[in-house]
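Engineer: Next comes the sequence, and after it the predicted model I'd like to discuss.
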Amino acid sequence: MKHPQSVKDVVNAGLCIGCGLCEALAPRRWKMAYTDAGRLRPALVGPGSDAEILKACPGAVAVPNRETAKNLDPIWGHYHRMEEAWAGDPESRYRAATGGVLTALASHLLHTDKAKFILHCAADPDAPMRTKWCISETPSQLVSRAGSRYGPSDTLAGLEIALARNEPFAIIAKPCDAGAVRARAKIDQRLNQNLVALLALVCGGASDLGKSTAVLDEYELAEDELTLFRYRGYGNPGPTRIETRDGRSFEKNYPEMWADESGWRIQSRCKVCPDALGEAADIAAADIWPGAVPEGEDDGFNGVITRTSAGEALYQSACRAGDLLTGAAITPREFDAYQPHQVNKKHALAARLRGMNSAGSVIYAHDQALRIAELDRRNRNEEIGTCDRVRMGRFFEEVQTFSEGETENEQ
């Protein structure tokens, strides 16, 4: 199988997820910008080499964390613990996505002084439908920025700025971002010295802006009218809420927003994701709705998977402090029932990658520890369907070329 030899190869093959790493590592060559399709992608702004980027780009390489935990499940990978948990702080639990576990863990790191800041993403205050990377230095900042962001996010565009501070910090990110950080840590010792925790959500896929703009179209709104676009939170799962400059507000409950899967606008890289389960992270947090469908509003509960010894130690510390409260243990097969689409994807992944290869596409290199071959069910329909979609150009994306000033205006 062929692997990408440039960032352009990654984008052209539909393997880019817009994580922002290329901008962090080569800011004079790549700047993140939105495409006409509503995806965050690197735009070419200058000459240079992609060699360092490709060693960690999640469209070029996929790795889990480097530890072997005490438990191994063929679907869910290595773990120390699977358990129900939620934020001990009622406001965090209410405002954050689901049970607020990632917010609570990051807040615990800050108020115990184990981390000086958290690199994560939040709603862009100037364009609230969109998401941008940010740094939070206090628990109150974290809580004010909490909640799911379903559109494109480029959290790793802030990685070099975070590392330049030379202080202990944590990252909250998507699983693909976490994999990029683990791969980068093999090269950049600053990560091994200062990154105290890598926290990730179990991810159902990242939509492009088309999902959000479709909601605006339904209400006959323009993006520049918005003061708020909150995808979830303020309850579990909480409504999608829109507020405008002239005082109007609109809400959709979770089934209204997400029942029609054909309208999710999930990006191509997500459909061949080798690690949506956060195996690169220290701790991963998931929704735990039976059949992946919420039965209504509740107080908020996460399923937590501690993946590394550092993650397990952080989890126990947060529980002792009361920053996390815990419920029942969860088995891998119970997680299967909560996240059936993740199980299906794991079994289909090898066939989808063969389909891309058959169509002549490049694919990412992946670590055997992700068990892609072991989970292969040899599904010919998946293989043929993916091959056909690649040949029809469904995965193809063009690389934008801008001057630096033009790129800034695009954002």
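Structural biologist: Yes, it's here.

Engineer: When you work out contacts or count neighbours from here on, use the C-alpha atoms and nothing else.
Structural biologist: Fine.

Engineer: Residue 356 and residue 392, how far apart?
Structural biologist: 12 Å (C-alpha to C-alpha, to the nearest Å).

Engineer: which of these two has more neighbours?
Structural biologist: For the pair residue 356 and residue 392, the greater number of neighbours falls to residue 356 (26 against 11), based on other C-alpha atoms under 10 Å.

Engineer: before we move on, what SS does that one have?
Structural biologist: Of the three states, residue 356 takes helix under DSSP: H, G, I helix; E, B strand; the rest coil.

Engineer: what's it in contact with, if anything?
Structural biologist: 362, 363, 383, 386, 387, 390 (C-alpha atoms under 8 Å, 6 or more residues apart in numbering).

Engineer: and if we set it to 6 Å?
Structural biologist: residue 387 (C-alpha atoms under 6 Å, 6 or more residues apart in numbering).

Engineer: Following the chain onward from the lengthiest strand in the chain, which element is next?
Structural biologist: If you go by DSSP state E, the chain has its longest strand at strand 127-136. Sequence-wise, the next helix or strand downstream of strand 127-136 (DSSP states H and E) is helix 139-144.

Engineer: who touches the very next helix or strand once past that following helix?
Structural biologist: Downstream of helix 139-144, the first helix or strand assigned by DSSP H and E is helix 159-164. For helix 159-164, contacts defined as C-alpha under 6 Å, 6+ apart pick out residue 24.

Engineer: For helix 159-164, buried residues please.
Structural biologist: Residues of helix 159-164 classed as buried: 159, 160, 162, 163 (neighbour count, 16 or more other C-alpha atoms under 10 Å).

Engineer: try this one side by side with the last:
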Amino acid sequence: MNLLEEVIDQDVCAGCGLCASISDKIEMKLSKEGFLRPDFLPNSISDDTLEDISKFCPGIIVKHDLNYDVSNVSDNVWGPYFNISSGFATKKDVRYNGSSGGVLTALSVFLLETKEVDCIVHVGAGTKLPYLNETKVSFTTEDVLSNSGSRYAPSSPLEVIKSLLEDNLIFAVVAKPCDISAIRRYLNVKSEFKKNIKYLFSFMCAGVPSIEGTKETIKKLNVDINNVKTLKYRGEGWPGFFKVVDKNSKEYKMSYNESWGGILNKHLQFRCKICIDGTGEFADITCADAWDEAKGGYPSFQEKEGQSLIIERTSKGVELINKAIKGGYIIKNKPFNLRDIDKIQPYQLTRKQNIISRKMALKMLGYNLPNYNLRSLLSLTVNQSPQKIAKNFVGMFLRKLKQKKHD
């Protein structure tokens, strides 16, 4: 079994698509569970290609051992940073239609309109089947805006990287943290492409739901999936609604709390449950929801004007934010205290606190991937109560043991 086969066998593929980009022997396809996975014939991939994949695949390795202009100040939970603040897009339509405060959309528009890049790689609704995701390469502001907003379904945005590099295009990538980790490591090996892949943007990610989660949400709205004309998971406000428009132009809505909290997050791929980086630590800039804190220390999902949490991680990211502010594309508000982020993004904190316990359980069952540097997370784990550590260890052990017996 080669390393890529092991990634799939151990169920730690993130579905980024970079392996399919560098090898014409690999194609990303939806699995029977509803996740995007590399599909290839046995023994069809060369040893040299497999060696390249082993250096960047987020199912194999996610580690801060790379040399680039990232800040040397780092938090065990939120990763490296120069500045952390809240902010929003100055244009009302960008702020309204984008996720949170629309900052990543505004930065993408800024890069295109100032001709710093030729195009933006990101994800939007499928052209033929709007409940599926599709990798988009946007060359205009209109293209970016028409594909703004979060997409809580499988995506493989890196599958187009090779073709863009072959065309010698200069571009920015907006993608999940695991995708950004992969492309950052790829650039560490293929440094000649750094001039083409100019910026890496990420967003905080709580996990990738199977497309079955989307289908269940559509069904909950009593909509025939074959009658879906458009589908938005969020946007048009903050946090916005899961909204389906059918082919008769009738609208159906479900709140973010109901759609994500009640259905979609029940369908997460396994890799996301042991993810060391849901906060986009390898990006130049990471954005997230700068939620207001509600009673009990949890975020409030009450509809209001969007606010983005902005984490500037590299000097290049700092410079871009400053240029976008000067150009009138975004506004920064107050700086954010790290421990305040713990309160408005509690899932990210909890997952990192539990990773070591879960990895130990998997190790006992013979699961070896991915390769993380867990030393920085040790203090988060030991500060947990023995009961929580045991609960996560036993829960993961029993779930995977049951799956092994079923397989």
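Structural biologist: Looks like it arrived, so ask away. Owing to the predicted nature of the structure, the values given are computational and were not obtained by experimental measurement.

Engineer: Superposed, how do the two chains score by TM?
Structural biologist: For this chain pair, the superposition-based TM-score is 0.91 by TM-score structural alignment, normalised by the length of the second structure; 392 aligned residues with a C-alpha RMSD of 2.1 Å.

Engineer: For the most centrally placed residue in the first structure, give me its contacts.
Structural biologist: The C-alpha lying nearest the average C-alpha coordinate of the first structure belongs to residue 174 (C-alpha atoms, centre = their mean; 2.0 Å). Counting by C-alpha under 6 Å, 6+ apart, residue 174 of the first structure makes contact with 200, 201.

Engineer: Buried residues, stretch 398-407 of the second structure. List them.
Structural biologist: Going by neighbour count (16+ other C-alpha under 10 Å), the buried part of stretch 398-407 of the second structure is residue 400.

Engineer: Reformat the buried residues of helix 159-164 of the first structure as TSV; add distance to residue 142 of the first structure.
Structural biologist: Formatted as TSV, these follow (distance: C-alpha to C-alpha, whole Å):
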residue	distance to residue 142 of the first structure
159	18
160	20
162	16
163	19
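
Engineer: from those residues, which two are the most distant?
Structural biologist: 159 and 163 (6.2 Å; C-alpha to C-alpha).

Engineer: Would you check that residue 119 of the second structure makes contact with residue 171?
Structural biologist: Yes. Residue 119 of the second structure lies in contact with residue 171 (C-alpha atoms under 6 Å); the separation is 5.0 Å.

Engineer: burial of the counterpart of residue 12 of the first structure in the second structure, as a residue count?
Structural biologist: Aligning on TM-score structural alignment places residue 12 of the first structure opposite residue 9 in the second structure. The local packing of residue 9 of the second structure (other C-alpha under 10 Å) involves 12 other residues.

Engineer: where does residue 9 of the second structure sit relative to residue 109 of the second structure, distance-wise?
Structural biologist: 40 Å.

Engineer: need the strands for the stretch 1-150 of the second structure, in chain order.
Structural biologist: Using DSSP state E, counting those that start in this stretch, the strands assigned to the stretch 1-150 of the second structure run over residues 27-30, 36-39, 61-62, 74-75, 79-80, 83-89, 119-125, 133-138.

Engineer: and if you look at the stretch 201-350 of the first structure?
Structural biologist: For the stretch 201-350 of the first structure, the strands defined by DSSP E, counting those that start in this stretch occupy 226-230, 240-244, 249-252, 283-287, 302-306, 324-329.

Engineer: Now do the contacts for residue 156 of the second structure.
Structural biologist: Here residue 156 of the second structure is in contact with 15, 16, 17 (C-alpha under 6 Å, 6+ apart).

Engineer: thinking the last one is in contact with residue 160, fair?
Structural biologist: No. If you go by C-alpha under 6 Å, residue 17 of the second structure and residue 160 don't touch, sitting 8.3 Å apart.

Engineer: More neighbours: these two, which one.
Structural biologist: residue 17 (26 against 18).

Engineer: residues contacting that one?
Structural biologist: Contacts of residue 17 of the second structure by C-alpha under 6 Å, 6+ apart are 156, 158, 159.
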